[in-house]
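*Asks:* task: produce atomic coordinates for the following.
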Amino acid sequence: MFSTKDKIIFCGNFGSGKTEISINYVLELAKRGVKAALVDLDIVNPFFRSRDEKCLLESKGVTVISSSILSKGADLPALSPHILGLIQEKNCKVVFDLGGDDIGSKILGRFKNDLEENYELFFVINVFRPFTNNKEGIIQSLYSIEKASGLKITGLVNNSNLGTESDIGHLIKGKELLNQIKEELNIEIKFHCLKEDLLDLVKGYDIKEPIFPLKRYMVPIWEK
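*Replies:* Below you'll find the predicted structure:
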């Protein structure tokens, strides 16, 4: 589940939950004593952004880099020069929260040559979202992201859920569909995501891949 590569990129369609996963992933790295950083490359979604949790992340020792425009509410496609510095830094795990779909993935092409082979590109899939609710839609989205970014997707992440209404059955349905993708494209399922309060329900199911428990950070403003 935790890659040996230094650069871990989470991509996915709008509503896939990649931002939530990025935050949980980098916080877990920091908790384990790993030098870690989060790069917010999402210039597509103005509502749920990892950079909005900058104070929390930095309090846990995580370096946070996003737009070079020093405004929390700005959604301008301006990249900080510190991003390249982090990519080139040794002994630092850098987690990238990439913008949704192929549009957001284009920005990754800027760093294609700098990443070389020292990266993982994880495609986060929620089978209960439009465009990724069937095998054909998932494969089309996957190829679109690869074409836009110029990088190959190295693993699948199952984050199938219905928000606060999620149960273990949603994870299982996602697993079954991702197994089809795995067989057809020969891309490994890296892990499954599940709300941390549902972990005890996993024991009765035959799930070979790791389960990554998620704590909820991306809360709509009306729920705060």
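*Asks:* can we go C-alpha only for contacts and neighbour counts from here?
*Replies:* Fine.
*Asks:* what ranges does the protein have for its helices?
*Replies:* 18-31, 54-59, 82-88, 101-105, 112-115, 135-149, 168-185 (DSSP state H).
*Asks:* now the ones you listed in JSON lines, with distance to I9 and mean neighbour count?
*Replies:* As requested, the helices of the chain are exported to JSON lines (distance: least, CA to CA, whole Å; neighbours: other CA atoms under 10 Å):
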{"stretch": "helix 18-31", "distance to I9": "8", "mean neighbour count": "22"}
{"stretch": "helix 54-59", "distance to I9": "17", "mean neighbour count": "15"}
{"stretch": "helix 82-88", "distance to I9": "12", "mean neighbour count": "16"}
{"stretch": "helix 101-105", "distance to I9": "10", "mean neighbour count": "20"}
{"stretch": "helix 112-115", "distance to I9": "11", "mean neighbour count": "14"}
{"stretch": "helix 135-149", "distance to I9": "11", "mean neighbour count": "17"}
{"stretch": "helix 168-185", "distance to I9": "19", "mean neighbour count": "16"}
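*Asks:* could I get these in JSON lines, plus columns for distance to C193?
*Replies:* Output for the helices of the chain, formatted as JSON lines (distance: least, CA to CA, whole Å):
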{"stretch": "helix 18-31", "distance to C193": "8"}
{"stretch": "helix 54-59", "distance to C193": "20"}
{"stretch": "helix 82-88", "distance to C193": "26"}
{"stretch": "helix 101-105", "distance to C193": "20"}
{"stretch": "helix 112-115", "distance to C193": "26"}
{"stretch": "helix 135-149", "distance to C193": "17"}
{"stretch": "helix 168-185", "distance to C193": "8"}
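*Asks:* could you also give me the structure for this next sequence, so I can compare it with the first?
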Amino acid sequence: MINDKRIRIITGHYGSGKTEFSVNYAVKLASMGKKVALADLDVVNLYFRSRERAETLKELGIKVIGSSINTPAVDVPAISPEVATPLQDESYEAILDVGGDPAGARALGRYVEYFKEGNYDMFFVLNANRPETQSAVKAIEYIRKIEDVSRTKVTGIINNTHLLKSTTVEDVLKGQELALEVSNKINIPIKYISTLESVAENLPNNLEGEIFPIKLFMREEWML
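*Replies:* Sure thing, here's the model as predicted:
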């Protein structure tokens, strides 16, 4: 993680687990004593967004930036102007949780002036169990569409293949095969293998990418 660029953009298809990864990534950075800002740029999906855990994250010392309209009963696609703060202020480790499709990634384009080659990472969260990204061809097409509309480039792949709390080692290894195929075809490295802590401890230690154990911050205990 310490070798990742200061600005990290997290994208991926809806249901890939990009928000869960974003939250866990922010928590991990904060636990290392870093000054962290997590900006929720998802203006497409109305469910399971990082801003929903704002209070929990604030208690951990993480600055959460969500909608510019602070009204719990109203949900509109309004991005706060505060997003520019961690992009400009180099004392922050910035994480941008971007909408889970090319239309959602369009919101990122307004900040393109802050993204210079070499000063940011954009991680594509890949879940081989999602129909839209279950083949290399589909996943690559999705990556290219996101790159085109956001005017940024994916720099790393995150294998986050899961079935929520039912995820097994076999699920993760299936996703790893797909991630490797995508990686080899477009020459983008696998950065992380993101999975539940109970699954991570049983994964082989020779996989490409860093094993990144996560907790389920975004799902209530009663949810499957």
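*Asks:* and the TM-score between these chains?
*Replies:* After superposition, the two chains reach a TM-score (TM-score structural alignment, normalised by the length of the first structure) of 0.95; 223 aligned residues with a CA RMSD of 1.6 Å.
*Asks:* sorry, back to before: among the helices of the first structure, single out whichever gets nearest to L41 of the first structure.
*Replies:* helix 101-105 (8.0 Å; CA to CA).
*Asks:* how big's the offset between the closest one and the second structure?
*Replies:* Its aligned residues in the second structure lie a mean 0.4 Å from helix 101-105 of the first structure after superposition (mean CA distance after the TM-score superposition for the first structure).
*Asks:* residues near L96 of the second structure, how many?
*Replies:* By other CA atoms under 10 Å, 24 other residues sit near L96 of the second structure.
*Asks:* ok, E117 of the first structure next?
*Replies:* E117 of the first structure, neighbours per other CA under 10 Å, totals 12.
*Asks:* from L178 of the first structure, how far off is the spatially closest residue to N133 of the first structure that is not a sequence neighbour?
*Replies:* Closest residue to N133 of the first structure apart from its sequence neighbours, by CA to CA, 6 or more residues apart in numbering: V127 at 4.3 Å. Taking CA to CA, to the nearest Å as the measure, V127 of the first structure falls 9 Å from L178 of the first structure.
*Asks:* closest to S66 of the first structure out of the helices of the first structure?
*Replies:* helix 82-88 (8.0 Å).
*Asks:* could you tell me where the closest one falls in the second structure?
*Replies:* On the second structure, the counterpart of helix 82-88 of the first structure by TM-score structural alignment is residues 82-88.
*Asks:* which ones are touching the residue nearest to N133 of the first structure?
*Replies:* 133-134, 159-161, 173-174, 177 (CA atoms under 8 Å, 6 or more residues apart in numbering).
*Asks:* so C193 of the first structure makes contact with N158?
*Replies:* Yes: taking contacts as CA atoms under 8 Å, C193 of the first structure lies within contact range of N158: 6.1 Å.
*Asks:* any shared contact partners between those two?
*Replies:* With CA under 8 Å, 6+ apart, C193 of the first structure and N158 have common neighbours L171.
*Asks:* more crowded one of the two?
*Replies:* N158 (29 against 20).
*Asks:* roughly how far does the more buried one sit from L151 of the first structure?
*Replies:* 20 Å.
*Asks:* rewinding a little: out of the helices of the first structure, flag the one nearest F123 of the first structure.
*Replies:* Among those, helix 135-149 comes nearest to F123 of the first structure, with 7.3 Å by CA to CA.
*Asks:* what's the burial count for F131 of the first structure?
*Replies:* Neighbour tally, F131 of the first structure, other CA under 10 Å: 17.
*Asks:* whoops, F2 of the first structure was the one
*Replies:* Neighbours of F2 of the first structure (other CA under 10 Å): 11.
*Asks:* which residue in the second structure occupies the aligned position of A37 of the first structure?
*Replies:* In the second structure, A37 of the first structure lands on A37 (TM-score structural alignment).
*Asks:* close enough to count as contact, its match and S91?
*Replies:* No: taking contacts as CA under 8 Å, A37 of the second structure lies outside contact range of S91: 10.1 Å.
*Asks:* trace E209 of the first structure over to the second structure, please.
*Replies:* Checking TM-score structural alignment: E209 of the first structure goes with G209.
*Asks:* rewinding a little: more neighbours, A37 and S91 of the second structure?
*Replies:* Between A37 of the second structure and S91, counted using other CA under 10 Å, the more crowded position is A37 (26 against 12).
*Asks:* now that one: closest residue in space, sequence neighbours ignored.
*Replies:* Using CA to CA, 6+ apart, the nearest residue to A37 of the second structure is K63, at 4.5 Å.
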